[in-house]
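Asks: Pasting a predicted model and its sequence here:
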Amino acid sequence: MSTPYSTALAAIDAAHALDPTKVTTAGAETPYELHYARKCTSYLEKLSSTASEPLRLAIRAQHFRRWEIPRSLYPMTRPGYHAWRTFLKKRQATLVAEICVYAGYTTENAERVASLIRKEDLKTDEETQVLEDVACLVFLDDQFEQFEKEHDEEKILGILRKTWGKMSEKGHALALEIHMSKRAQELVQRALAE
């Protein structure tokens, strides 16, 4: 028997499965955003075994249909990047809230999912902090080594410091357990030492 949670999760994952970008992991090709969402859920389970349904859905959907709004649509500047990210958060939150209502959640619960996706009250909302930790952990685990190859060292060190600054102590502990290349480990240690 389906529940609002299972219905919403299935709809979110069905959208992720439409991502045209593919990755190969463990010999299987997977749409990137589905891969990303699964990684997010995996880190959520390490951070919080008792996460609420709204948090679990927000974690699973934080990149919802992101590929439809490529970064290249915005100026390749820092303000352009922030405008892109702000637009994405609002769009993703709205689309996922609609899915939640359709799946049978109350408007209040759907808005809670949307609020988490928008990362509202980051400094005071424990669940929003968990979502931020998850995003940072997946970046370090799944995206950092490629990112490191594409940017100069000073930018990389700055991004690592900012990423670390956004995380909780529990997030820090999990980050230090991530298996990384020797080069990536050295960069993380340098960023944390400065």
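Replies: Received it, and whenever you're ready, just let me know what you need.
Asks: switch to C-alpha atoms for all contacts and neighbour counts from now on
Replies: OK.
Asks: Centre-most residue in this structure?
Replies: residue 135 (3.7 Å; CA atoms, centre = their mean).
Asks: which SSE is that residue in?
Replies: Under the criterion DSSP states H and E, the helix or strand holding residue 135 is helix 126-138.
Asks: Residue 30 too?
Replies: Applying DSSP H and E, one finds residue 30 within strand 28-31.
Asks: for residue 23, same thing?
Replies: Per DSSP H and E, residue 23 falls inside strand 22-25.
Asks: how far does that strand sit from the chain's center?
Replies: How far strand 22-25 lies from its chain's middle: 18 Å, per CA atoms, centre = their mean, to the nearest Å.
Asks: Can you spell out which helices and strands pack onto it?
Replies: Where contact means 3 or more CA pairs under 8 Å, 6 or more residues apart in numbering; DSSP states H and E, strand 22-25 is packed against strand 28-31, helix 32-47.
Asks: And these: which comes nearest residue 14?
Replies: helix 32-47 (8.6 Å; CA to CA).
Asks: List the buried residues of the closest one.
Replies: 32, 33, 34, 35, 36, 37, 39, 40, 41, 43, 44, 47 (16 or more other CA atoms under 10 Å).
Asks: next, the one to line up against it:
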Amino acid sequence: MSSPYDKALAEIDAAHALDPKKTSIDGKDVPYELHYAQKMTEYLKSRAPEASEPLRLAIRAQHFRRWEVPRSSYPMTRIGYHAWRTFLKKRQAERVEKICRECGYPAEVSERVAALIRKEDLKEDEETQALEDVACLVFLDDQFEQFEKEHDEDKIIKILQKTWGKMTEQGHELALKIPMSGRPQELVQKALAG
């Protein structure tokens, strides 16, 4: 019989598989959010190999059904961006908490998964900080190359510096191992020198 963890993970991944946006991985189209979730899990293995089940589920569900609330549904301002992110965290946490309960987790475990998704007590809570490190690592590894093509250099450097500031020393060590070349590498070096 499947464990609550296996059931919850299957439910989360089934939702990710519905993402209409695709990315090409080894010549095969994969739903983007499923790819993102798998990448989060891979980085968690490096960052916190002994991670608890709640953290492993929160990592996997970080962008749960995110495509249903596009960034464009909020004003394209800094305030709009923060409002969108706040709404998403709350929505994703509620939905995944419900899945955890339905899959057999007790309330306190389900609530812990939701708290991690909301990134509660960042900087004080080691697991929340591990999640933040992993999200930053996936951004640098998987999204930064595209992101840097869409924004001017000053904005990119500020975002890189802000990203770096959110991470722990362990996160920094892992980030410096991400293979980069060309302009992305130059921008990272400028941001870290600044």
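Replies: Arrived safely. Note that the structure is a prediction, hence the values are computed from the model and not measured.
Asks: Superposing both, give me the TM-score.
Replies: Scored against TM-score structural alignment, normalised by the length of structure 1, the superposed chains reach a TM-score of 0.99; 194 aligned residues with a CA RMSD of 0.5 Å.
Asks: after superposition, how close is the strand holding residue 23 of structure 1 to structure 2?
Replies: With mean CA distance after the TM-score superposition for structure 1, strand 22-25 of structure 1 departs from structure 2 by a mean of 0.5 Å once superposed.
Asks: want to throw the buried residues of helix 32-47 of structure 1 into TSV with distance to residue 164 of structure 1?
Replies: Output for the buried residues of helix 32-47 of structure 1, formatted as TSV (distance: CA to CA, whole Å):
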residue	distance to residue 164 of structure 1
32	24
33	23
34	25
35	23
36	20
37	21
39	19
40	17
41	20
43	16
44	17
47	16
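Asks: List the buried residues in stretch 89-105 of structure 2.
Replies: By neighbour count on 16+ other CA under 10 Å, the buried set for stretch 89-105 of structure 2 is 89, 91-94, 96-101, 103, 105.
Asks: In helices only, show me the residues you listed.
Replies: Secondary structure defined by DSSP state H assigns 89, 91, 92, 93, 94, 96, 97, 98, 99, 100, 101 of the buried residues of stretch 89-105 of structure 2 to helices.
Asks: Let me see the contact set for the last one.
Replies: For residue 101 of structure 2, the contact set (CA atoms under 8 Å, 6 or more residues apart in numbering) comprises 107, 110.
Asks: any idea what it aligns with in structure 1?
Replies: The equivalent of residue 101 of structure 2 in structure 1 is residue 101 (alignment by TM-score structural alignment).
Asks: Name the nearest residue to the residue nearest to the centre of structure 1, sequence neighbours excluded.
Replies: The shortest distance from residue 135 of structure 1 to any non-neighbouring residue, by CA to CA, 6 or more residues apart in numbering, is to residue 40 (7.0 Å).
Asks: wait, residue 118 of structure 1 sits on residue 90?
Replies: Yes: proximity of residue 118 of structure 1 to residue 90 meets the contact threshold set by CA atoms under 8 Å, at 6.2 Å.
Asks: re the thing from before, could you redo the buried residues of stretch 89-105 of structure 2 as a markdown table and give each row distance to residue 71 of structure 2?
Replies: Listed next are the buried residues of stretch 89-105 of structure 2 as a markdown table, based on distance: CA to CA, whole Å:
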| residue | distance to residue 71 of structure 2 |
| --- | --- |
| 89 | 13 |
| 91 | 14 |
| 92 | 15 |
| 93 | 18 |
| 94 | 19 |
| 96 | 21 |
| 97 | 23 |
| 98 | 24 |
| 99 | 25 |
| 100 | 27 |
| 101 | 29 |
| 103 | 30 |
| 105 | 32 |
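Asks: From those residues, pick the one nearest residue 145 of structure 2.
Replies: Within the buried residues of stretch 89-105 of structure 2, the smallest distance to residue 145 of structure 2 is 24.6 Å, found for residue 89 (CA to CA).
Asks: Give the burial count for the nearest residue to the closest one once chain neighbours are set aside, as a bare number.
Replies: Spatially, and ignoring its direct neighbours in sequence, residue 89 of structure 2 is nearest to residue 118 (5.0 Å; CA to CA, 6+ apart). Taking other CA atoms under 10 Å as the criterion, the count of residues near residue 118 of structure 2 is 23.
Asks: Residue 118 of structure 2 touches residue 94, doesn't it?
Replies: No: applying CA under 8 Å as the test, residue 118 of structure 2 and residue 94 come out as separate, 9.5 Å apart.
Asks: which residues sit against the strand or helix carrying residue 149 of structure 2?
Replies: Under the criterion of DSSP H and E, residue 149 of structure 2 resides in helix 144-150. Applying CA under 8 Å, 6+ apart, the external contacts of helix 144-150 of structure 2 come out as 156, 184.
Asks: again with stretch 32-49 of structure 1
Replies: Contact with stretch 32-49 of structure 1 is made by 13, 16-17, 19-23, 51, 56, 59-65, 130-131, 134-135, 137-138, 170-171, as judged by CA under 8 Å, 6+ apart.
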